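[1] sequence and predicted model, in that order:
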Amino acid sequence: MSGHSKFANIKHKKEKNDAAKGKIFTKIGRELAVAVKEGGGPDPNNNSRLRDVIAKAKANNMPNDTIDRNIKKAAGEGSGDNYEHITYEGYGPNGTAIIVKTLTDNKNRTASNVKNAFTKGSGNVGTPGCVSFMFDEKGQIIVSKEDCEMDADELMMLALDSGAEDFSEEEDSFEIVTAPEEFSEVRLKLEEAGLVMADAEVTMIPQTWVDLEDEKDLQNIQKTLDLLDEDDDVQDVYHNANIE
């Protein structure tokens, strides 16, 4: 992962999203609603999926009362029932691979918007599975060095003892990687140890990266990513373009 600091991307996103917190909170609100419905109710102590979304909400500076309000609303009849998960896969400039995960109550609208985002960036939506084999699904926890009192060795031992698969040190952060099914437990153990997490989620990590150096290619993929980012139905976007 060297040279691809997730923490730098998070900081960039958070700075950019300060002006669009409402949009981020809307997306996380949907995730909370679905987690309550599909994960086993509104009590995070009995719903690990909900616990994970709450951790994501807190990492995005969502206020506790907003989180609680979303959970209570989701516990009401009908809320969250009409959302479904749809994943789109496709290609950006220079053969870059892009995965788009959505949570939608209108499949036609979402499909049209996602296709439009790819097209405007000179890319195209492909068939299911066309690029996902180029990624590994992993739990990923990012800890900012400025928020961590432990040294690298101490944190590494804690992470590995908690069940993590891998640990790496970046310039300004630490990255902890887990198997998807171990993510909740590892995150919980680190949280109980008092660790502050800049980001914690199950994500798709590219096996290889594609360097984009042509200015037009860089503009095109940025156009696609910006359009997807603006879409309320889009929850997560993963790609293997090296655009730093």
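    Nice, I can see it. Numbers count the residues shown, from 1 in each chain.

[2] use CA for all of it now, contacts and neighbours both
    OK.

[3] mind listing what's buried in stretch 94-113?
    94, 96-104, 107, 110-111, 113 (16 or more other Cα atoms under 10 Å).

[4] ok, N46 - contacts?
    Residues counted as contacts of N46 (Cα atoms under 8 Å, 6 or more residues apart in numbering) are G40.

[5] now, which of the buried residues of stretch 94-113 sits nearest M197?
    K101 (22.9 Å; Cα to Cα).

[6] report all helices and strands that the longest strand seen in the chain contacts.
    Taking DSSP state E as the criterion, the chain has its longest strand at strand 135-144. Judged by 3 or more Cα pairs under 8 Å, 6 or more residues apart in numbering; DSSP states H and E, strand 135-144 is in contact with helix 6-17, strand 173-178, helix 183-192, strand 199-206.

[7] packing partners of the third one?
    So the one you mean is helix 183-192. helix 48-59, strand 135-144, helix 152-161, strand 199-206.

[8] check the second one too.
    When contacts are defined as 3+ Cα pairs under 8 Å, 6+ apart, strand 173-178 sits against strand 135-144, strand 166-169.

[9] and the buried residues of stretch 94-113, which two are the farthest apart?
    N94 and T104 (29.3 Å).

[10] below is an additional structure, to be compared with the one above:
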Amino acid sequence: MSGHSKFSNIAGKKGKNDAKRGKIFTKIGRELALAARQGGSNPDINSKLRDAIAKAKVNNMPNDTVERAIKKGAGELEGTEYMEFSYEGYAPCGVAVTVDVLTDNKNRSAANVRYYFDKYGGNLGSTGCVSYMFQRKGQIIIEKNEEINEDELMMMALEAGAEDFNVEDEFYEIITEMQDYSSVREELEKSGLEFLSAELTMIPDTTVALSMEEAEKVQILIDKMEDDDDIQNVYHNAEFPEGFEG
């Protein structure tokens, strides 16, 4: 996510994602495997797996790749057992950062996270040092097009249980409480809507406005972390300046 100015960066992030699709599939595959290991391979009774499958669908992950990851997690195929961890700290300019890790080697991942903070102008903090600045929410991003009626979409989302509906130049953002995310997403899916993004995320209560030069420094740290296969998500409260490409 990209803080208050996330919409100006979604298109750019999507372009990066297209160029790194194999890496994205690896990360989503880990989410699928973990969800299947924790709650079984039947998405009808495993909401975490349903959410991971929906994320795979949004990212155009092939069905056979999805099924293979689920079978690995459920023990039907040989696979790696992953562990979840979170780290917190600060990027340059006092930007708060939380990092979700899904790894088979905690020591390696911890060392890597510390290295990224130290190398790129930030510092790793203790548990809880910045997480209180964020709220766990469901976030669905829908790209505007002529076939979508804004008022109808807003009513549909709110009637499905969404908490908020925001309109930007090129996108609609639907926010849900964490516990309502799955049901809202599934209700919107029934209408045939296509999502640019659909996931549980961390939304900051306040943001840190950056200059172009500051934004470059913060973005380097974020990019280095997102390139690491063990790091699933990087959340922050940076507010990038208008026109910043990332």
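    Yep, it's here. Here the structure is a predicted model, which means the values were calculated and not measured.

[11] ok, back up a step: which one of the helices and strands packed on strand 173-178 of structure 1 lies nearest to D151 of structure 1?
    Nearest of these (Cα to Cα): strand 166-169, 10.5 Å.

[12] average distance between that closest one and structure 2?
    If you overlay the two and look at strand 166-169 of structure 1, the average distance to its match in structure 2 is 0.7 Å (mean Cα distance after the TM-score superposition for structure 1).

[13] determine how far that strand lies from the middle of the whole chain.
    19 Å (Cα atoms, centre = their mean, to the nearest Å).

[14] which residue lines up with E199 of structure 2 in structure 1?
    In structure 1, E199 of structure 2 lines up with E201, judged by TM-score structural alignment.

[15] for T110 of structure 1, see how far away its match is.
    23 Å (Cα to Cα, to the nearest Å).

[16] which residue of structure 2 lies farthest from its centroid?
    E76 (27.6 Å; Cα atoms, centre = their mean).

[17] A strand includes it, no?
    No. Counting by DSSP: H, G, I helix; E, B strand; the rest coil, E76 of structure 2 falls outside a strand, being coil.

[18] for F171 of structure 2, give me its contacts.
    Here F171 of structure 2 is in contact with F7, I141, I142, E143, K144 (Cα under 8 Å, 6+ apart).

[19] taking those together, which two end up most distant?
    Pairwise over the contacts of F171 of structure 2, using Cα to Cα, the maximum falls at F7 and K144, 12.1 Å.

[20] the more surrounded of these two?
    F7 (20 against 15; other Cα atoms under 10 Å).

[21] need the contact list for that one.
    So F7 of structure 2 contacts E168, E170, F171 (Cα under 8 Å, 6+ apart).

[22] which one of those residues is nearest M178 of structure 2?
    F171 (21.1 Å).

[23] so what's that closest one closest to, chain neighbours aside?
    E143 (4.5 Å; Cα to Cα, 6 or more residues apart in numbering).

[24] and the one you found, what pairs with it in structure 1?
    Match for E143 of structure 2 (TM-score structural alignment): S144.

[25] gap between that match and D199 of structure 1?
    9 Å.

[26] how about CSV for the helices and strands packed on strand 135-144 of structure 1, with distance to V34 of structure 1 added?
    Output for these, formatted as CSV (distance: least, Cα to Cα, whole Å):
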stretch, distance to V34 of structure 1
helix 6-17, 23
strand 173-178, 23
helix 183-192, 17
strand 199-206, 16
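
[27] and the residue mapped onto L158 of structure 1 from structure 2, how many neighbours?
    The equivalent of L158 of structure 1 in structure 2 is M156 (alignment by TM-score structural alignment). Residues lying near M156 of structure 2 (other Cα under 10 Å) number 16.
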